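**Student:** here is a sequence together with a model predicted from it:
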Amino acid sequence: MASFEDWNRIVDDDDEELQDTSLYEGKRDVIMFCIDCSPSMLELYEDPRYEDVQTCKLFRALEAAMQIQKRKVLVGPNDSVGIMLFNTTKRNESGTAGADLKKGTYVYQPIATVNAPKVMELMQLLDEAREKPEKLAETFPPMTDRRVAVGDVFTSCNWAIRDGAPKTATKRIFFITDEDNPHPGAASSRLITSARTTLIDLVQAGVTVEPFFISTEEKPFDPSIFYSSVLLATNLTDSDEPGEDGQILPESISIGQIEELLAQMRFHEVPKRALFSVPFTLAPDFTIGVKGYGLITEQKKGAYRYFADLGDRMDVVNSRTAYVDEEREAEVEKTQILYGMDLGAPSAEAEEHVGDQAKDADAGTRSVPLGSRVFYTQDEVRSFRTLGLEPGIKLLGFKSRRALAFEDNIKHSVFIYPDEMTYSGSKRTFTALLKTMIKKKKIAIVLALTRRNSSPIFCAVLPQEEKVDESGWREPPGFHLIPLPFADDIRAAPLERGFRASDDLKEAARKFMDKLVVKNGSYPPDSYPNPSLAYHNAQLEASAFREEFDPEAFEDLTEPKYDLMHKRAGQLIKAWKQKLREDETANIVAAPVAGTKRKADVSVDEAEIRSKWEAGALNKLRVDQLKDFLKSKGEPVSGKKADLVERVSQWLQNHP
């Protein structure tokens, strides 16, 4: 199975796919699962999945961590994962990883590269806990007299990540708890300040905290009590000062039932990496920094790898591309290669000038003798493609929002967000521009070059206002960078006028469509994985963990729930079909366009041919009909009519 790095590997050195260095430095992902181990997390309740089985929130949290690790063994074998528990009296032994951490924290799995034996050890613990529900409470005794300060938890996470994570990796903490008020009392204000200061230290060290808060009907989770004052806000505001009105929790926050924990983690399993980080020039000498994020990415199967048998072990073969001069039979450096058009066999005189052109490659303009080829250096070819521009986005002007047509969106857009690290004040300027464009209902036209080896394109910048609905789904504020088509990118489609359904027919259709809407009115793609890819990964997972793969147990989440659909809207669909039969426009057949001819249908179905065969009248069929039948069955169609009749008769006899 190919590693996660291979999915993003840049084959050609010339194609500098992204300008953001995080693509190269952040290929490895580090996740530290920081799980609360308080008595409320260990409280037993009936498992809704199995009968007569008890479980607890800690069990479900560890199970979700195990599932994430199992997936990373396949799609991210170079990633690192660790598990740390807090609010427990269990301590790491002296000399082991985690022994010097804050009291009340315990490192169950030190941060290390994901491997199958470590995951199988966690699976064994969960199997024992499933048979004996008290196993987790015995293994990780909870603290009953007090709780560990959240600031100390963040400090322990910082130390654990510092000691075990690669410096250039993307580092994240999955913080899981069900307690919305960990420090009640007079010391709450001081502990909030301490926790926030420690969190800022984590962020400055390149660590992102993604909280997963567990809420129940008996104990709803209220983040405004403690965590809204601790977690850093990510919404765009005019002021960057913390604690101002309008500050909200990070967009990565998840508050839900314990049963939804794994699904929530799947949304955040893959780290968000910028496609590019370029300057956004608003005016001469007025530039801000922006990052671009892709909204749609196709996940594919990993490419196979070559292995070399060294006798005692199998090593991965690392391939590389080498350019060899056929005459000298020696490897040539890429900088010495020239590029030109291959327009046929060159003349002998033209070949003599190739060496002279290579010598004068850096001398500016070169004269090319008549009849010889034109060659260009690597830098010249790049300048042709980029028109001599450096990566960046340049504002050209503004237009009314109505000027952007639906058919102008021919490629996936890119979502851009301010980058405060490259240009100070980018967030404030970006916010002011966004609010003004939304207020005046304008779009911007820009010239964008996001990759050093790509061609500049004109784009429309569509502002998006922040939206929060009742279901909690949040659309972040920012701009959509929409590539605009050139004239030859659009083809005129033939327009054919069709019959319009009546209002009664539309109303009948709307009734059953309203019954079949997606939950919460939105489609979360992470909840419905590609069934082909999921089936492939399930087989690899069974092989990696030495389990027997059961194809019947595989569940295709994209398969519609037909029984539920018929139960909800079956009668409404029948009523709509009845109205459709009674509608006049549904029974009108449009006349074919004058001057067009259709080839006569000479095909005969299998039932008719079988009836002819049973009656002994296959000879009455035409040759083209016999050939069509044999071709549909994958049989040869050569020979005379008697041969075809005998072949059809033989096939029908073998397939009763």
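**Tutor:** Right, received. Where do you want to start? If you're wondering where the values come from, they're calculated on a predicted model, not measured in any experiment. Residues are numbered from 1 along each chain as shown.

**Student:** CA atoms for contacts and neighbours, from now on please.
**Tutor:** Noted.

**Student:** so what touches stretch 568-583?
**Tutor:** 502, 505, 508, 509, 511, 512, 515, 516, 586, 587 (CA atoms under 8 Å, 6 or more residues apart in numbering).

**Student:** what's near enough to touch residue 249?
**Tutor:** Listed by CA under 8 Å, 6+ apart, the contact set of residue 249 reads 228, 231, 232, 233, 234.

**Student:** for residue 541, which three-state class applies?
**Tutor:** Recorded secondary structure, residue 541: helix (DSSP: H, G, I helix; E, B strand; the rest coil).

**Student:** thinking again about what came up before, need the max-distance pair from the contacts of residue 249.
**Tutor:** Within these, 228 and 234 form the most distant pair, 11.8 Å apart (CA to CA).

**Student:** so what's the residue count around residue 148?
**Tutor:** Each residue near residue 148 was counted by other CA atoms under 10 Å, and the total is 19.

**Student:** that one reaches residue 106, doesn't it?
**Tutor:** No: judged on CA atoms under 8 Å, residue 148 makes no contact with residue 106 at a distance of 11.6 Å.

**Student:** what do these two both touch?
**Tutor:** Taking CA under 8 Å, 6+ apart as the contact rule, residue 148 and residue 106 both touch residue 86.

**Student:** re earlier: out of residue 228 and residue 234, which sits in the busier spot?
**Tutor:** For residue 228 versus residue 234, the count of surrounding residues by other CA under 10 Å is larger for residue 228: 18 against 14.

**Student:** second structure follows, compare the two:
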Amino acid sequence: MADHWQDDTDEASDELQDFRFGGKDAVLFLIDATPPMHGPPSDGLDDESDPDTPQFSHFQMAIKAALHTLRTQILSSPNDLVGILLYGTQKHVGVDTFEHLSLLCPLSPPEAGHILRLEKILSQPDRFEDEFGTCDRFSLYDALWKSQTLFGEVQAGKIGTKKILLMTNQADPHQDQSDERRKAMKKASDLFHNHIYLDVLPLGPKFQMERFFKDLVQLADDDRADFGDPTVKMDDLLKIVRKRIHKKRSTGKVYLEFGPNMKISVNTYNFISKSYKPSKVKLAKDTNEEVVIQRSFFHPVTGAPLLPSDIKKYQDYGGKRIKLTQDETKAITMLDGELGMKIVGFKPLSSLKWGQYVRSSSFIYPEEKMIKGSRQVFAALLIKCLEKRVMAVCSFKARDSSGPSFVALVPQEERKDYEGHQTAPPGFHVVFLPFADDFRATPSVPMIEPEPEQLSAAKALVKKIKMKGYHPEAFSNPDLQFHYAMIEAMALERDDVDTPKDDTMPDMEFLAKKLQDVGRDFLESVYPDGYDPQASSTKRKAPAAKKEPAVKKTKTVDVDQEFDMGSYVDSKTVPKLTVQVLKDYLKANDIDVAGMKKAQLVDEVYRFFK
């Protein structure tokens, strides 16, 4: 199992300062523009494809994939770099030193002009022939050399990941040119030593990677083993490109400690993170420059400016203001304890209650560069936890400013689909466990036992509208998609806005056709005769005549004999109760609560149990 984490400890340097993490990601589309890529749309496509679906040449598919990437990155990762370099063009546009190379888009952050240029190439194929042209004369060595030069010319700060995505339908571009093949192989090896990763995306069903590109890619990335299948459909191409350029970003590196002088290093990842609309930026009306917001504090009496050391914070406790300095406030939030995870024991997986949800879980993977041998130890722990069906319980402190937590390391075995592609990675889910303060007492609500005919009607209803094949990736947030569509239309100066489809709204016509009499039978069996679901939501009419104001009744909560206040006192969780519950309990024990605030009510409860 350790092979899944690509153990390269023998070649790892003793210097651990350069992790090559962080910074901006850069991807360069290296697209074949030779005549075979511009062949008829039917070449290399499925015979059983839908005749109503528009067909594209392989070059158009590559351009559409690059366009889709630009549209995605300009919203999700606007600081990342995306470029497009063509080889096999009759003219050399944007490139001075090499023949038959053209720079369609420079390696820079995505811009609206780049999107408009690609859209014009797709909508006006003759425009490409006039501006660039196509030919069979090219050198893949020159294309790779120019690609490396483009990465070296970037002046946009630190670059985290550099990747070349080569898209072609020619399996052996230099089949009769041994010198060109040798030079391309040598340049691929140079790319690897400069931390530039080469990835080939084959187009067409008859593409054979073994003829040339398999050796080329392995020279550029010696850990690469899976090359995927040739792509023939546009939807499949977009999915593959999105997967190839995606960077797995670690949320942090921590130590996993087993005991004294025994620990390994791991990376933490988030599988799911809520997407938000980008924050608004205020601009000056006259200059259109970003407004800088500054905040200053002044003495309320003298008006003199206050330094951070002159300001204190306080916390109410027992009717008094407990003052704290800035350092004392910081010390309270930091607490004591070392960063990282410490295993405190193991428990069966069956003891984990999935209903005790605190926050979204994370995922950990071994990190070999900080501590050598972490992969082997991590794999051994994972295998044994899977065999014994246990989870590791750990104390976890992610950073200095965060408080300690208890987490459960839930093992996950690697899973693959029928084609051998990984669907679930091997590792541990970091499930956050609740503290005693996190539990809430749920109210006891009496349930009405339904009649047998009501159960039968409900069962028939559920069976009729049961969802098949649901997957969250099939549904996009309509609010976000409409926001992005508006921004894109304004940036590209378009008059019409393509309103995205709201997939969260049910198809009422389809449901009515599918349910037929089942829905009516359910309503008739559950609700009384003459029930109108719209009547409950309509606004009530005002009374005809004004009546005397009714005396406002105080809302009370019954504290019966089964209410166990002693358990809250023992666990020190009395402050979690509401003010009304505290008042009702004290009144039931003949204690005057007039004018008391919550803190005083809590003190009275503790005083009552002394």
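**Tutor:** Arrived safely. Bear in mind that the values here come from a model prediction, so they are computed numbers and not experimental data.

**Student:** got a TM-score for the pair?
**Tutor:** Overlay of the two chains. TM-score (TM-score structural alignment, normalised by the length of the second structure): 0.69; 517 aligned residues with a CA RMSD of 4.9 Å.

**Student:** rewinding a little: would a markdown table of the contacts of stretch 568-583 of the first structure with secondary structure, distance to residue 451 of the first structure and neighbour count be doable?
**Tutor:** Below are these laid out as a markdown table (DSSP: H, G, I helix; E, B strand; the rest coil; distance: CA to CA, whole Å; neighbours: other CA atoms under 10 Å):
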| residue | secondary structure | distance to residue 451 of the first structure | neighbour count |
| --- | --- | --- | --- |
| 502 | coil | 51 | 12 |
| 505 | helix | 51 | 18 |
| 508 | helix | 51 | 19 |
| 509 | helix | 47 | 18 |
| 511 | helix | 48 | 14 |
| 512 | helix | 47 | 20 |
| 515 | coil | 46 | 13 |
| 516 | coil | 43 | 14 |
| 586 | helix | 52 | 13 |
| 587 | helix | 55 | 10 |
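
**Student:** output those residues as TSV; include the columns distance to residue 214 of the first structure.
**Tutor:** What follows is the contacts of stretch 568-583 of the first structure, written out as TSV (distance: CA to CA, whole Å):
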residue	distance to residue 214 of the first structure
502	49
505	46
508	41
509	40
511	36
512	35
515	30
516	29
586	53
587	56
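
**Student:** where is the longest helix in the second structure?
**Tutor:** Using DSSP state H, we find that the single longest helix of the second structure is helix 58-76.

**Student:** compared with the first structure, how much does the very next helix or strand once past that one deviate?
**Tutor:** Next along the chain after helix 58-76 of the second structure, taking DSSP states H and E as the criterion, comes strand 81-87. The superposed strand 81-87 of the second structure is, by mean CA distance after the TM-score superposition for the first structure, a mean 2.1 Å from where its aligned residues fall in the first structure.

**Student:** gap between strand 81-87 of the second structure and the chain center?
**Tutor:** 26 Å (CA atoms, centre = their mean, to the nearest Å).

**Student:** could you give the separation of the longest helix of the second structure from the chain centroid?
**Tutor:** On the basis of CA atoms, centre = their mean, helix 58-76 of the second structure sits 20 Å off its chain's mean C-alpha point.

**Student:** can you name every helix or strand that that helix contacts?
**Tutor:** Where contact means 3 or more CA pairs under 8 Å, 6 or more residues apart in numbering; DSSP states H and E, helix 58-76 of the second structure is packed against strand 24-32, helix 112-123, helix 234-245.

**Student:** contacts for the first one, please.
**Tutor:** Contact partners of strand 24-32 of the second structure, identified using CA under 8 Å, 6+ apart, comprise 59, 62, 66, 79-88, 107, 143, 147, 157-169, 245, 247.

**Student:** any of these buried? List them.
**Tutor:** Neighbour counting by 16 or more other CA atoms under 10 Å classes 59, 62, 66, 79-88, 107, 143, 147, 159-169, 245 among the contacts of strand 24-32 of the second structure as buried.

**Student:** how many neighbours does residue 456 of the first structure have?
**Tutor:** Neighbour count of residue 456 of the first structure, defined by other CA under 10 Å: 21.

**Student:** scratch that, residue 224 of the second structure is what I was asking about
**Tutor:** Residue 224 of the second structure: 13 neighbours (other CA under 10 Å).

**Student:** which non-adjacent residue is nearest it?
**Tutor:** residue 218 (6.1 Å; CA to CA, 6 or more residues apart in numbering).

**Student:** kindly report the same for residue 228 of the first structure.
**Tutor:** residue 249 (6.0 Å).

**Student:** reduced to three states, what does the aligned partner of the one you found in the second structure come out as?
**Tutor:** Aligned counterpart of residue 249 of the first structure in the second structure: residue 226 (TM-score structural alignment). Here residue 226 of the second structure is recorded as coil under three-state DSSP.

**Student:** and the residue nearest the centre of the first structure?
**Tutor:** Nearest residue to the geometric centre of the first structure (CA atoms, centre = their mean): residue 297, 4.9 Å.

**Student:** assign whichever residue in the second structure pairs up with it to helix, strand or coil.
**Tutor:** The equivalent of residue 297 of the first structure in the second structure is residue 273 (alignment by TM-score structural alignment). Here residue 273 of the second structure takes the coil state, with states given by three-state DSSP.

**Student:** if I look at residue 273 of the second structure, how far off is residue 361 of the second structure?
**Tutor:** Using CA to CA, to the nearest Å, residue 273 of the second structure is found at 10 Å from residue 361 of the second structure.

**Student:** before we move on, back to that, most tightly packed of the helices and strands packed on helix 58-76 of the second structure?
**Tutor:** strand 24-32 (a mean of 23; mean count of other CA atoms under 10 Å).

**Student:** did I read that right, residue 494 of the second structure in a helix?
**Tutor:** No: Residue 494 of the second structure is assigned coil when assessed by three-state DSSP, not a helix.

**Student:** which residue lines up with it in the first structure?
**Tutor:** Checking TM-score structural alignment: residue 494 of the second structure goes with residue 547.

**Student:** measure its match to residue 540 of the first structure for me?
**Tutor:** Counting by CA to CA, the gap from residue 547 of the first structure to residue 540 of the first structure is 10 Å.

**Student:** what about those two, which has more around it?
**Tutor:** A direct count of neighbours by other CA under 10 Å for residue 547 of the first structure and residue 540 places residue 540 higher, at 18 against 11.

**Student:** skipping its backbone neighbours, what lies nearest that one in space?
**Tutor:** Closest residue to residue 540 of the first structure apart from its sequence neighbours, by CA to CA, 6+ apart: residue 74 at 7.2 Å.
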